[in-house]
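Engineer: Prediction below, plus the sequence it came from.
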Amino acid sequence: MNYSMSLAEDWRFRQKGEGEWLQAKVPGSVHTDLRANRKIEDPFYGKNELAMQWIDKEDWEYETIFDLSEELFQQKNLEILFEGLDTYADVYLNGQRILSADNMFRTWKADIKPYAKQKENHLLVSFRSPIKEDLPKLEKLGYDLPASNDHSEDGGLGEKRLSIFSRKAPYHYGWDWGPRFVTSGIWKPVQIQGWTDIRITDLYIRQDHVTTQLARLSAEIEVEADQDWTGKVRIATEELSLEKEVSIQKGNHTIELALELENPKLWWCRGLGEANLYQFLVSFSKAGKAIAEKKVRTGLRTIRLVREKDEAGKSFYFELNGVPVFAKGANHIPNDSFLTDISYERYRHEIASAAESNMNMLRVWGGGIYEYDMFYELCDEYGIMVWQDFMFACSMYPGDQAFLDNVKREAEENVKRLRNNPSLALWCGNNEMDSAWAHYIENRGWGWKEAHTPEIREKIWADYEEVFHHILPKAVTEHSPAVDYWPSSPMSELTGDEHQHATYTSTSGDMHYWDVWHGAKPLEDYKKVVGRFMSEYGFQSFPELKTVQTYAEETELELESPVMLHHQKNGRGNQLIKEYMDQYYQEPKDFPAFLYMSHILQADAIKTAIEAHRAQKPYCMGTLYWQMNDCWPVASWSSMDYYGRWKALQYTAKNSYQDVMVILDQVDEELNLMVVSDLLQDSEGRLHLTLYDFSGEKLWTYEQGIQVKSNTVTMIDKLEVKDIVQNHKANNVVLHASLETNEQIIDQKVHYFAKMKEIDLEIPNISVEQVEGHDYAFVLTTNVLAKNIWLDAEKEGIFSDNYFDLIPGIPKKITFSARDNGQSAFVLEKPGAITVQSMVDFVK
């Protein structure tokens, strides 16, 4: 039989060789344990980050004493398994070193049978400072490797950027949205495992051929036997069971069982169908007694990255179960600077928010971690496809043999860990490294290669190619062949010449577009630059006031205050927000108003981008804005802040990612009417347009019966602006569009013919009436146009819509869902007191 016990209790830690032992939590980290023992202040408050940079220069040690049960101790094989050690660690059991770790992204195990006792085993984990460990590597290398987001200066290291030497989460060293906390610790569970005869080490349900009629599967069962063994192996799921006799020789083996399921329930992403899942159980038995068993859950589906030549260049889209899918979503970063502070509820809140926002994909960006299992399991359940980067970002890495061997094992292990998740849609080698280095074009890229001699350049590029063009794709091909590999994001094509590197004029590959924001280009430029798949673009905002107040005093509530600048890791970020705001909006009356206005600005910017991308379907087949979430309370590109509070952008994403959506696109003096559908069925409907003045008087109407074509964009009409506005003032009218199918309104949009800065707003009288019998539902009305109404609830949660415009005569029904910590992510519930404000309340 197989037995195991968790080592989660009675740990303590200290700075190595010094001071008292303090209580520790495992899984955990030095920083979180110091915080729990009140040895450091809140790391996120004020500028406390800078006072905590000493921690990563020290060595730390953790210890525990544990007993083994009689059953476990008597097993023929006894092993310790660390699911994650961060990062350089030596492990001792009863005074004997049993393993040395040097990769946060790998599991570490050791045979402890020769050293274990039944009672009072002493386990010591000694962590070496990642800074002291890696400084000699930089000196030995003899030249700097670029790592532009490594905040070495905050860590007291000047220009010595060390993040590239350790297989550790790159963002721990700082990023342009995150602090520098270079952690150490036992960041995943520890187990003692015992077994006799045989054990299952892995189970992979390989999907050889999947259609709606038949799924041909192969169960690859990796087993280890400590002696020759004969018995039965059985695999079962809800719809089938298969059993056979097997004889296994001592050692490691793979057993393959062929399975067939008729009329399988396929796994679909959100919007296209149910995210159906199957659980498979494999068991080995002898004489009717179970010896070993393992469960996995997967979904049956085919998914591929389609890159085929067309009249424009080369396509880049995901095909799920034979259906081309327009990817709608965002980039995901780790949910916390301290990974062990991430709970299941926080993950669920994020994934449920993505689904609630009509997303079907998240990109796990390469500067964080291969996420915990529960992240992918939630994506499986909610129908959210995952674009998965390997953990390399915005840097060039060394290529010594020890580093390459480490990366190879890391890649194999994580590909195997995640390959049963049906949500996994793509493996990508790295973030922005191909385009940043731009090896084949002089004076292109981020200026990295120009700092090196031709010989060093070639060495760095050869090391790059070894990892991203050989080691990583081989790991994917060998261990998860049903999922495609893409070497770098963004990239045009793997050509080995100047056509490889992505540009803003690429007609193949994926694109990161940052001229709006980093390049300070106007928001309208989002319409001018549309690639085949927009995998990154973004615009910043601050979090809301209650979040800012968790890290700043009242006296610090000013754009250029030291604390506000510290919680803005993008050099010119605060100033850029102000410059864009000055360009598009009226001046906010105070700093809290500036926070609100930054939400509106960010939402309007990304709405412009999303609509431009969706309008270009099928030329463009994906839009993933940067970024979904935060790892600490900060001004950033996120659509929901560190505490999971939805910004205006999250609500805008929900509306702009609807499966059927109206687009009102004004180009000069012409208004294009389009309907985008991501659904797989045609439908009929009616499009109504009404021009109102701000008091609600109807000035012009338009109605058109339309055919909404499936999975495409339908151009409905082109209208002259002068025919709509006529002789009315452009800054005092609003166009309202309503799309109805089957007598139901499925989308509504508003359009203005003047810049927001020029809109002439009056103070509205907004009425909020509770729907009888439903204390979570309300109807809002107004006497004059109310722009960007912000509803703020006493309870934490989300409204069905927020930051919306309200026109007199068009009531708006709203529901509130509390953020639930129990079985559901969002639960319809009474919000408590509601605060209602609109744009006019925030301008001077």
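Structural biologist: Good, I have the coordinates. Residues are numbered from 1 along each chain as shown.

Engineer: drop to CA atoms for contacts and neighbour counts, all remaining ones
Structural biologist: Noted.

Engineer: Strands of the stretch 151-300 of the chain, start to end?
Structural biologist: For the stretch 151-300 of the chain, the strands defined by DSSP state E, counting those that start in this stretch occupy 185-186, 190-195, 198-210, 214-225, 229-237, 240-248, 251-262, 278-286, 289-298.

Engineer: Which helix or strand lies directly C-terminal to the last one?
Structural biologist: The one in question is strand 289-298. Downstream of strand 289-298, the first helix or strand assigned by DSSP states H and E is strand 303-306.

Engineer: tell me what that next one is packed against?
Structural biologist: Under the contact criterion of 3 or more C-alpha pairs under 8 Å, 6 or more residues apart in numbering; DSSP states H and E, strand 303-306 touches strand 317-320, strand 424-428.

Engineer: I'd like the distance between the residue of the chain positioned farthest from its centre and Val733.
Structural biologist: Ranked by distance from the centre of the chain (C-alpha atoms, centre = their mean), the top residue is Asn727, with 48.2 Å. Per C-alpha to C-alpha, to the nearest Å, Asn727 is found 11 Å from Val733.

Engineer: got it, and Glu350?
Structural biologist: Distance of Glu350 to Val733, given as C-alpha to C-alpha: 37 Å.

Engineer: do Thr652 as well
Structural biologist: In this structure, Thr652 and Val733 are 22 Å apart, going by C-alpha to C-alpha.

Engineer: deepest of the strands of the stretch 151-300 of the chain, which one?
Structural biologist: Sort the strands of the stretch 151-300 of the chain by mean neighbour count, taking mean count of other C-alpha atoms under 10 Å, and strand 185-186 sits at the top with a mean of 26.

Engineer: Just list what that strand packs against, helices and strands only.
Structural biologist: strand 85-86.

Engineer: any chance of the strands of the stretch 151-300 of the chain in CSV, plus distance to Asp10?
Structural biologist: Conversion of the strands of the stretch 151-300 of the chain to CSV gives the following (distance: least, C-alpha to C-alpha, whole Å):
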stretch, distance to Asp10
strand 185-186, 14
strand 190-195, 13
strand 198-210, 29
strand 214-225, 32
strand 229-237, 39
strand 240-248, 40
strand 251-262, 35
strand 278-286, 34
strand 289-298, 29
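
Engineer: ok, second structure coming up, stack it against the first:
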Amino acid sequence: MRTRELHEGWTVRAAGGPAPAGIADAEVPAVVPGVVHQALLDAGLIPDPYLDDNEAKLAWIGLVDWSYRTRLVPSEAEFAAERLELAFDGLDTVASITLDGELLAEVANQHRRYRLDVTGRIRPGGSELVVAFRSPVRYANAQSLALGVRPRPYPMPYDAIRKSACSFGWDWGIATYTSGIWRAVRLEAWSTARLAEVRVHAAPEGDGGVVTASVEVDRASDTGLELELEAAGASARVGLPAGERSAEVRVELPSVERWWPVGYGSQPLYDVAVRLYGPHGPLDGTSRRVGFRTLRWDTAPDAAGHPFQLIVNDRPVWVKGANWIPDDALPSRIDRARYERRLRQAVAANLNLVRVWGGGIYESDDFYELCDELGLLSWQDFLFACAAYPEEEPLRSEVAAEAHDNVVRLAHHASLALFTGNNENLWGFEDWDWKRRLEGRSWGAYYYHELFPAVIAELAPHVPYTPGSPFSPDDGRHPNDESSGSTHLWEQWNRRDWASYREHTPRFVAEFGWQGPPVWSTLTRALSDDPLTPESPGMIGHQKAIEGNQKLSVGLVPHYRVPDDMDAWHWAMQLNQANAVSAALDHFRSHAPHTSGAIVWQLNDCWPVTSWAAIDGDEREKPLFFALANAFAPRVVTVQPREGGLVAVLGNDADEEWVGELVFARRDFGGDELAAATVPVSVAARAAVTVPIPVEVAMARDAASELLTAELGSVRGWWFFTEPRDSALDEALLEVEATAVDDGYEVTVTAATLARDVTLLVDKLDPAATIDRGLVTLLPGESVVFRVAGLARVFNAAAFADPRVLRSGNQLVAR
């Protein structure tokens, strides 16, 4: 097999539609892999779509047909091969592919790969290869009419085209309407035979393991072949007689190490090679990296309903997760280094799972390989989200092809914990008035309940599957019944205060979250509003949620007053976002093992926007990031309200027993102890213990000026008897010292008064600056050391003490 990437020498031009003057007649160098936005940006023909109101100014791009072209000149060796094929790993989305004007294929699916036979069709001097894309907006609209309009939450009919749904815009996402050769394209020359499909599975057996490779071959000649599998130094071969196209080969290994999720053990990976031989030697080969582990989800009914408990290597895992969206709205710009930065941030936030949400993309191989290496479990939705989808042709066959393609591509990964049929479509069918509006039309049930389970059973029976998220394993229950399976909780953000999370005790939470603006330097880079206010034009353009700013304010006022100053408003909304998710996670974790995990919406952003993300579109960590790290820490103490009063819940997500004296103290805001108690405790490994708090400690005399702490060793939980806005919280008196170290500064903050949620917003000193922690509450006399890195120049303590940089909850209460 000879493989040559075809990434150079492409141009792109508008081929029809409302392209403006200066672009309509331009043919510019094209980025491949890439989309047309990148070519136009590189040519200086459009502004950055992420800035100000440029999204609206560039909406015409999705109404234009775009034509990519290059000159294809094979080498002598490529011409001499028995087969010459074009391999496209991704085309976005509806395109005609021609060679010297002769049609090779018409395609209409961003989520699958294509292979086109060009044997004998390329001229000796070279041929012109053209990939002509149709406007995705006009195509989707036409298909929606042809297939029948179906319910969805947004105007554009993303359900009528097999394209990333969020490219048409979402409640956190910019509408880009991309077109382009968005993944790799190659010219592949081969003779005799090639590996057409390789499925590798690693399974532990006792102290050892078995690696199996199931292979399909394409043949150019009918001759005997040999297939070799090599894994961890062991190998095996099987023959493929003339005419045979399928084979399976396995290798048994006497000793292997188990792969574990991060926090539960190491992540040993083993290299696997699959090679194809003909009568005269090697023909083709490929490689995989695998890990040995068992994985299942326990949904067996119990007295409380149906759990949704992840079990890896026969050990229950409490899922600490976040939902993942495409990390850039122009996803071809995401390289391996960027994936690694983001996923390492996930590990730093103490996550052990990322859920790839169904309105985005099947991520690149780099994403899943990094999850394997880092021990981050991956949950992969099939790409259906929040809408009724037609089951008729041409979509029916396209969905089958993309499911086959992506199950084969992803199923060998040790990190892959679950395939899920869709996001919220089972729920939507029940609750969102779909039945009446569909009037008998198909809505996707065939995909979720028949097609996908059949594809997985055939190609990857070792990978668990659920028809949707949320989903109840009990067919008689509502799909979002919190007593059974997975649950999404959105009433808090949409209609209720976040304190009402405590009214729910779900078995597993797959989505919940709270909005907040991006980091200040991200916001001010993206917007040139003067003045910048919560309702200035750029802010509104970068707030995609329905009544988003109103919900931010309504969600803040039970806890803090809405500030008039923009800088303070920004901090208040970021802090409330962090507090909302912290309270929810502390509550959910306090109900382990009844609640077996929580997946926050969302980890990342695809552009600079007010959203639910913990990491904004410029890759910067919001205060929410530190809320996740704190709530998902291996060991936590939280104070929780129960019917009988306040309790302390100790969560020990470590392999060692946690033993010591649990110290309760009720104090006034000046730090003076008013009541105390000590209880000896022992928390088993990977377990939780609930300890009632003595009434003399748990009952405040003056709720507005008292607090409660529960401490085991260096781990402390807090309880405030009133909301900050109703409390006697005064100005935070903080002393700051800054010491230069090799990679930045150690900034010591010492509190002379009670200080809630102390955080350094270091990006205001330098947009490249980072910090190791946030949201630290200090009693009078206590200190915390922040480590700051990435500063390009020297700063003194006064710079870190600037009240716009050194933030606390006190600033939103004290007058």
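Structural biologist: Cool, the structure landed. Just so you know, these numbers come straight off a predicted model, no measurement behind them.

Engineer: Quick one: closest of the strands of the stretch 151-300 of the first structure to Glu703 of the first structure.
Structural biologist: strand 198-210 (44.6 Å; C-alpha to C-alpha).

Engineer: Report the angle between the closest one and strand 251-262.
Structural biologist: If you take axes from the mean of the first three to the mean of the last three C-alpha atoms, to 10 degrees, strand 198-210 of the first structure sits at 40 degrees to strand 251-262.

Engineer: Give me the distance between strand 198-210 of the first structure and the centre of its chain.
Structural biologist: How far strand 198-210 of the first structure lies from its chain's middle: 27 Å, per C-alpha atoms, centre = their mean, to the nearest Å.

Engineer: do the same with stretch 798-815 of the second structure
Structural biologist: On C-alpha atoms, centre = their mean, the centre of stretch 798-815 of the second structure falls 32 Å from the chain's centre.

Engineer: Could you tell me which residues within that stretch count as buried?
Structural biologist: Using 16 or more other C-alpha atoms under 10 Å as the test for burial, stretch 798-815 of the second structure gives 799-801, 804-813.

Engineer: before we move on, what about stretch 422-441 of the second structure?
Structural biologist: Buried, per 16+ other C-alpha under 10 Å, within stretch 422-441 of the second structure: 422-429, 432, 434-435, 438, 441.

Engineer: Which of those residues fall within helices?
Structural biologist: In this view, these that belong to helices under DSSP state H are Asn425, Leu426, Trp427, Gly428, Phe429, Trp434, Lys435, Leu438.

Engineer: Which members of those residues are the farthest-apart pair?
Structural biologist: Farthest pair in those, by C-alpha to C-alpha: Trp427 and Leu438, 14.8 Å.

Engineer: For the top helix by length along the first structure, grab the matching residue range in the second structure.
Structural biologist: Across the first structure, the longest stretch assigned as helix under DSSP H is helix 591-615. Using TM-score structural alignment, helix 591-615 of the first structure lines up with residues 566-590 of the second structure.

Engineer: By how much does that stretch deviate from the first structure on average?
Structural biologist: Superposed on the first structure, stretch 566-590 of the second structure shows a mean distance of 1.0 Å to its aligned residues (mean C-alpha distance after the TM-score superposition for the first structure).

Engineer: Check the offset of that stretch from the chain's centre.
Structural biologist: The chain centre lies 20 Å from the centre of stretch 566-590 of the second structure; the measure is C-alpha atoms, centre = their mean.

Engineer: Ok, stretch 288-295 of the first structure next?
Structural biologist: On the basis of C-alpha atoms, centre = their mean, stretch 288-295 of the first structure sits 36 Å off its chain's mean C-alpha point.

Engineer: Would you mind listing the residues in contact with the spatially most central residue of the second structure?
Structural biologist: With distances taken as C-alpha atoms, centre = their mean, Trp324 lies nearest the centre of the second structure, 1.1 Å away. Counting by C-alpha atoms under 8 Å, 6 or more residues apart in numbering, Trp324 of the second structure makes contact with Val354, Arg355, Val356, Trp357, Gln602, Leu603, Asn604.

Engineer: do Glu256 of the first structure as well
Structural biologist: By C-alpha under 8 Å, 6+ apart, the contact list for Glu256 of the first structure reads Ser218, Ala219, Glu220, Ile221.

Engineer: Kindly reformat those residues as CSV and extend each row with distance to Gln575 of the first structure.
Structural biologist: Below are those laid out as CSV (distance: C-alpha to C-alpha, whole Å):
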residue, distance to Gln575 of the first structure
Ser218, 57
Ala219, 56
Glu220, 56
Ile221, 57
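
Engineer: if we take those residues, which one ends up nearest to Phe82 of the first structure?
Structural biologist: Each of those was scored against Phe82 of the first structure by C-alpha to C-alpha, and Ile221 proved nearest at 22.3 Å.

Engineer: Leaving out the residues flanking it, which one is nearest to the counterpart of the closest one in the second structure?
Structural biologist: Correspondence of Ile221 of the first structure to the second structure, assessed by TM-score structural alignment: Val215. Once flanking residues are discounted, Val215 of the second structure sits nearest to Val198: 4.6 Å by C-alpha to C-alpha, 6 or more residues apart in numbering.

Engineer: ditto for Trp268 of the first structure
Structural biologist: Spatial nearest neighbour of Trp268 of the first structure, excluding adjacent residues (C-alpha to C-alpha, 6+ apart): Ala275 at 4.9 Å.

Engineer: So that neighbour sits against Tyr382, correct?
Structural biologist: Yes. Ala275 of the first structure is within contact range of Tyr382, at 6.6 Å (criterion: C-alpha atoms under 8 Å).

Engineer: Spit out the residues that contact those two alike.
Structural biologist: By C-alpha under 8 Å, 6+ apart, Ala275 of the first structure and Tyr382 have these common neighbours: Cys269.

Engineer: quick one, what contacts Trp434 of the second structure?
Structural biologist: With contact taken as C-alpha under 8 Å, 6+ apart, Trp434 of the second structure is in contact with Pro151, Ala388, Gly428.

Engineer: any idea what it aligns with in the first structure?
Structural biologist: That one, Trp434 of the second structure, aligns with Trp448 by TM-score structural alignment.

Engineer: mind listing what Pro179 of the first structure touches?
Structural biologist: Neighbouring residues of Pro179 of the first structure by C-alpha under 8 Å, 6+ apart: Glu49, His172, Tyr173, Ser337, Lys569, Trp632.

Engineer: Give me the aligned partner of it over in the second structure.
Structural biologist: For Pro179 of the first structure, the aligned position in the second structure is occupied by Ile174, per TM-score structural alignment.
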